[in-house]
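K.L.:
I'd like to go over a predicted model; first the sequence, then the structure.
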Amino acid sequence: ELIEQYKIWRKKALVNPNGQAGLTKHTRRGARAHTINFELGTLKTIFNLAVKWGYLTRNPVVGVSMLKVEDAKLPRFLSKEECQRLLAACPAELYPVYFTFLNTGMRKGELINLTWEDVDLKTRKILIRPKSDWQPKTRPREIPINDGLHRLLTRLKKTKTDSPYVFPGPDGQRLTVKLREKLIRIAEQAGIADLTRVHTLRHTFASHLIMAGVDVPTVQKILGHSDIETTMLYTHLAPTHLTEAVNRISF
């Protein structure tokens, strides 16, 4: 009941915590449904820990429904042809970076902090795990290495420097180049004007896994989503692909 009251309060509460003075016509409203759902998810995680550690006997968020998000914008993803154009426009020093994004769905922080100790070319697996000075967004996970990425990483390892990082900067430390700005320029050259976020490459990887017939729980595991509902966003498919899927069944 308390959490339900919280939902109602957040829908009505002013965005600006300082009151009416700093409000504009755009902020004279409560929090958006997406924001409230994010907060509920955070509260659920916190209360789960409280139950686990013995501070509570039950999680008050369990059973509380999420708010309906109207007109949710589906994630933009690149077609295979767009991926090929993007990679063809990449300068040699950045090609391995964006190729890896497209073939693993890694988050930017995960790729930047990837070391050779995390890469097992024999078992063809990449391990996403905490470092002494960096923590991944979610729990440790393994990402399979496909044939194309295996060839690229094998080639990189043969030419690697003393740096522990798979994609080091010029000084051998973490890559500090502004990947978003670089991606925008490359995308413009490739004729993909609406590609403005590195995260779109993660959407692309996930979407093509789904379109290739990979089940949602497996995609969730590879991407490292803590909630399967997040993975379900990637089940948006082109109508032609849906038709092809249905045509596989005939009675």
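P.N.:
Looks like it came in fine.

K.L.:
Going by C-alpha atoms from here, please, whenever you check contacts or count neighbours.
P.N.:
Fine.

K.L.:
Check the protein for its longest helix and report it.
P.N.:
helix 33-52 (DSSP state H).

K.L.:
roughly how far out does it sit from the chain middle?
P.N.:
19 Å (C-alpha atoms, centre = their mean, to the nearest Å).

K.L.:
which secondary structure elements does it contact?
P.N.:
helix 2-12 (3 or more C-alpha pairs under 8 Å, 6 or more residues apart in numbering; DSSP states H and E).

K.L.:
which other helices and strands contact the helix it packs on?
P.N.:
helix 33-52.

K.L.:
what's the following helix or strand after the helix it packs on?
P.N.:
Following helix 33-52 in sequence order, the next helix or strand is helix 80-89 (DSSP states H and E).

K.L.:
Find the residue closest to residue 241 in space, skipping its chain neighbours.
P.N.:
Excluding the flanking residues, the one nearest residue 241 by C-alpha to C-alpha, 6 or more residues apart in numbering is residue 211, at 7.3 Å.

K.L.:
Equivalent analysis for residue 100, please.
P.N.:
residue 149 (6.7 Å).

K.L.:
count of neighbours near that neighbour?
P.N.:
If you count neighbours by other C-alpha atoms under 10 Å, residue 149 ends up with 19.

K.L.:
Just the buried positions in the helix or strand it falls within, please.
P.N.:
According to DSSP H and E, residue 149 maps onto helix 147-158. The neighbour-count check on helix 147-158 (16 or more other C-alpha atoms under 10 Å) flags 149-150, 153 as buried.

K.L.:
related to what we said a few turns ago, identify the residues contacting the residue nearest to residue 100.
P.N.:
Residues in contact with residue 149, defined by C-alpha atoms under 8 Å, 6 or more residues apart in numbering, are 99-100, 103.

K.L.:
Comparison target, given below:
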Amino acid sequence: MIKKLPSGRWQVDIQPGGRGQKRVRKSFDSKPEALRYERWVLNKHEAGEDWNPKQDKRTLQDLVKLWYIHHGHALKDGESRKKKLEATVERLGNPRATRFTSGDFAAYRLVRVDSGISENTLNHEQAYLTAVFNELIRQGHWKGKNPLEKLRRLKIDEPELAFLDQEQIERLLEECRASSNPSVYHVARLALATGARWSEAESVKPSAFTPYRVTYSGTKSGKSRSVPLSKDLYQELIEELPFQSCYSAFRSALGRAEIQLPKGQLTHICRHSFASHFVMNGGHILTLQKVLGHSDLKLTMRYAHLAPDFLNEVLEKGPVKTIFSS
């Protein structure tokens, strides 16, 4: 643990061996110095102690801290994931890591499902905790097995992705245009024209626009992607930059347009609508993958059934045609 003292100095206060073991305290002038010292102490402890299940008293919380120091801090969502992991560990009772089993997590998961927590949320909790053990094993900070290695995730029925038809899009854009927030109309059009996530379109910078395309950086996948724009839309948008925060205005516009969406799909409705119309109009699925920035084609294939010729081979290659044509 690192904390700032009233004097303005930063204090390292840790027990490398877990609770009940030797405590190390030291103060530094800056936080980076304190972080370096904390890592040095933990590395020294790990290097000088042979792993023994009977002696290793570290708890899950201790492993989460170790994971964050050696790996998590470098992730884009590292701080957010650490907080989620700490909350999960607390609900699990923060057991000693060597005594934690897949059965413990399965029992915890059952209680959480009964309390109304979604299967998707629990699968994320399992994935995050699994990643902690895997990373510590990879770096040599955990010599045991991953207790969640063989625990299957909960099965989730894939939800149908909603999209807006042409009439709904026109109605929505009319409401966006009438909004007191001038940016919502332009952000909605940009997202519908390029398949961008709402956050990507809303936060795009003037430097991202070049004739006649927009480049999204700092994306969810970490990779930049460029998407063409029509000349008219490009010229209109560059005059309106930078955009104001307008997600609430977009939600209100959807309400005024009397458009009902499945739970959890509001933020991506423009993205889903772009992808769905792209495929229905004959767009290639691999091109769509690049436009949406999907690293896994499986995500893009969710739209494949909308293609006008999807599975037409069933009519041509199946046995029924052969039977009736003979």
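P.N.:
Arrived safely, thanks for sending. Bear in mind that the values here come from a model prediction, so they are computed numbers and not experimental data.

K.L.:
quick one: TM-score?
P.N.:
Remark: TM-score between the superposed chains equals 0.62 [TM-score structural alignment, normalised by the length of structure 1]; 209 aligned residues with a C-alpha RMSD of 3.9 Å.

K.L.:
between the contacts of residue 149 of structure 1, which is closest to residue 168 of structure 1?
P.N.:
Distance ranking of the contacts of residue 149 of structure 1 against residue 168 of structure 1, using C-alpha to C-alpha, places residue 100 first at 13.8 Å.

K.L.:
And the closest one? What does it align with in structure 2?
P.N.:
Applying TM-score structural alignment, one finds that residue 100 of structure 1 aligns to residue 190 in structure 2.

K.L.:
Isn't its match up against residue 199?
P.N.:
No: using C-alpha atoms under 8 Å, residue 190 of structure 2 is not in contact with residue 199, being 11.4 Å away.

K.L.:
Those two: who's more crowded?
P.N.:
A count of neighbours by other C-alpha under 10 Å puts residue 190 above the other of residue 190 of structure 2 and residue 199, at 23 against 16.

K.L.:
Check which helix or strand the more buried one maps to.
P.N.:
Using DSSP H and E, residue 190 of structure 2 sits within helix 183-194.

K.L.:
what's the angle from that helix to helix 231-238?
P.N.:
140 degrees (axes from the mean of the first three to the mean of the last three C-alpha atoms, to 10 degrees).

K.L.:
And for helix 183-194 of structure 2, what's in contact with it?
P.N.:
173, 176-177, 179, 196-198, 201-202, 227-229, 237, 240, 243-247, 249-250, 270-271, 273-274, 291.

K.L.:
Please repeat the previous calculation with a cut-off of 7 Å.
P.N.:
173, 176-177, 197-198, 201-202, 227, 237, 243-244, 246, 249-250, 270-271, 273-274 (C-alpha atoms under 7 Å, 6 or more residues apart in numbering).

K.L.:
and these, which of them are in strands?
P.N.:
Using DSSP state E, the subset of the contacts of helix 183-194 of structure 2 located in strands is residue 227.

K.L.:
which of the contacts of helix 183-194 of structure 2 are buried?
P.N.:
Of the contacts of helix 183-194 of structure 2, these count as buried by 16+ other C-alpha under 10 Å: 173, 176-177, 197-198, 201-202, 227, 237, 243, 246, 249-250, 270-271, 273-274.

K.L.:
ok now the helix holding residue 149 of structure 1, how far from the chain's centre?
P.N.:
23 Å.

K.L.:
ok, back up a step: tell me roughly how far the longest helix of structure 1 lies from structure 2 on average.
P.N.:
Helix 33-52 of structure 1: mean distance to aligned residues in structure 2 after superposition is 3.7 Å, counting by mean C-alpha distance after the TM-score superposition for structure 1.

K.L.:
Buried by neighbour count: which residues of that helix qualify?
P.N.:
Of the residues in helix 33-52 of structure 1, those buried (16+ other C-alpha under 10 Å) are 33, 36-37, 40, 43-44, 47-48.

K.L.:
could you list every residue that touches the most centrally placed residue in structure 2?
P.N.:
Closest residue to the average C-alpha location of structure 2: residue 220 at 6.8 Å, with C-alpha atoms, centre = their mean. Residues in contact with residue 220 of structure 2 (C-alpha under 7 Å, 6+ apart): none are found.

K.L.:
Give the helix, strand or coil label for it.
P.N.:
Put simply, residue 220 of structure 2 is coil when judged by DSSP: H, G, I helix; E, B strand; the rest coil.

K.L.:
distance of it from residue 104 of structure 2?
P.N.:
32 Å (C-alpha to C-alpha, to the nearest Å).
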